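A.B. asks: I'll drop the sequence and a predicted model, then ask my questions.
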Amino acid sequence: MDARKHLIIIKGKDQTDSVANFQFRNGKCEVVYTSAPNKTYSFQSSNVEILPLQKKIDPARVIVTVNGQTISGIDEILDFGGYYRIVRNGKRDLSFRRSEVQFQQNCLTDGKNQET
């Protein structure tokens, strides 16, 4: 799955990186994980959310705080509506519920404060 285009939430947890394939059928979602490519797991459709990318947020323009802790070294912020995915070079991507994330405008990128 392309983690930059969709977020796959199964039973409230981001499983995007673990899912090789999925298919909705007869009120269920059949999931194949990358770790077990020959086995299909079945979930109630209500337990599976496939969220499309809504927009990208420029990490240079904001300071990101998650549950009171500032996150640094961010390459990309992907907004999937109810969740954000934070991409950091060389590190595991992080996913958070929208309610856990706060953004502050980064004054260093404000045109009025930049030196000429």
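C.D. replies: Nice, thanks for sending it over. Residues are numbered from 1 along each chain as shown.

A.B. asks: drop to CA atoms for contacts and neighbour counts, all remaining ones
C.D. replies: Fine.

A.B. asks: Can you tell me how far residue 101 is from residue 65?
C.D. replies: Distance of residue 101 to residue 65, given as CA to CA, to the nearest Å: 6 Å.

A.B. asks: what do you get for residue 41?
C.D. replies: Look at residue 41 and residue 65: by CA to CA, they are 35 Å apart.

A.B. asks: go on, residue 8?
C.D. replies: If you measure residue 8 against residue 65 using CA to CA, the figure is 23 Å.

A.B. asks: ditto for residue 52
C.D. replies: Here the criterion is CA to CA. By it, residue 52 lies 23 Å from residue 65.

A.B. asks: One more to weigh against that first structure:
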Amino acid sequence: MTSLLERVDPPALCPPVRGLYAHVVIAPAGRTAYIAGQVALDASGELVGPGDHAAQARQAFLNVKLALEASAPLQPTWSATPCTSSATAPNSCRSSSAPPRRPTATPGR
């Protein structure tokens, strides 16, 4: 039986932990991509910015960008549920979504 799902693990991202998930899974019907496991690890699996939450957030969002690029040419509509953990807000999650963005004209170009 052939799988209808395409698993994508971009080489620019560290390998999924123990192969338990894929960074991107693309479903053929409608070409929907599901992206998982984007944390503050670089391509070699090293933690970026130990103790520096801003650096870790930048790395995690860079990893999301790399995963999205690996799933191209999908339409750029997205939904995200980033989860964080701290002493004051353990396992805090917030959902957000956005419609496709249209390019804006640049004056003088």
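C.D. replies: Ah, there it is. These numbers were taken from a predicted model, which means no experiment stands behind them.

A.B. asks: Give me the TM-score for this pair.
C.D. replies: The TM-score (TM-score structural alignment, normalised by the length of structure 2) is 0.21; 41 aligned residues with a CA RMSD of 4.5 Å.

A.B. asks: Residue 41 and residue 65 of structure 1: which is more packed in?
C.D. replies: More neighbours surround residue 65 than the other of residue 41 of structure 1 and residue 65, with 15 against 12 (other CA atoms under 10 Å).

A.B. asks: Now do stretch 40-52 of structure 1: distance from first to last residue.
C.D. replies: Stretch 40-52 of structure 1 has its terminal residues 23 Å apart, counting by CA to CA.

A.B. asks: buried residues in it?
C.D. replies: Of the residues in stretch 40-52 of structure 1, 43, 45, 48-49, 51 count as buried by neighbour count, 16 or more other CA atoms under 10 Å.

A.B. asks: Next: stretch 59-68 of structure 2.
C.D. replies: 59-60, 62-64, 66-68.

A.B. asks: Show the residue spans covered by the strands in structure 1.
C.D. replies: 6-10, 13-14, 19-25, 28-33, 40-44, 48-52, 55-57, 62-66, 69-71, 76-79, 83-87, 94-97, 101-105 (DSSP state E).

A.B. asks: just checking, what packs against the shortest one?
C.D. replies: The criterion is 3 or more CA pairs under 8 Å, 6 or more residues apart in numbering; DSSP states H and E, and there are no helices or strands that strand 13-14 of structure 1 contacts.
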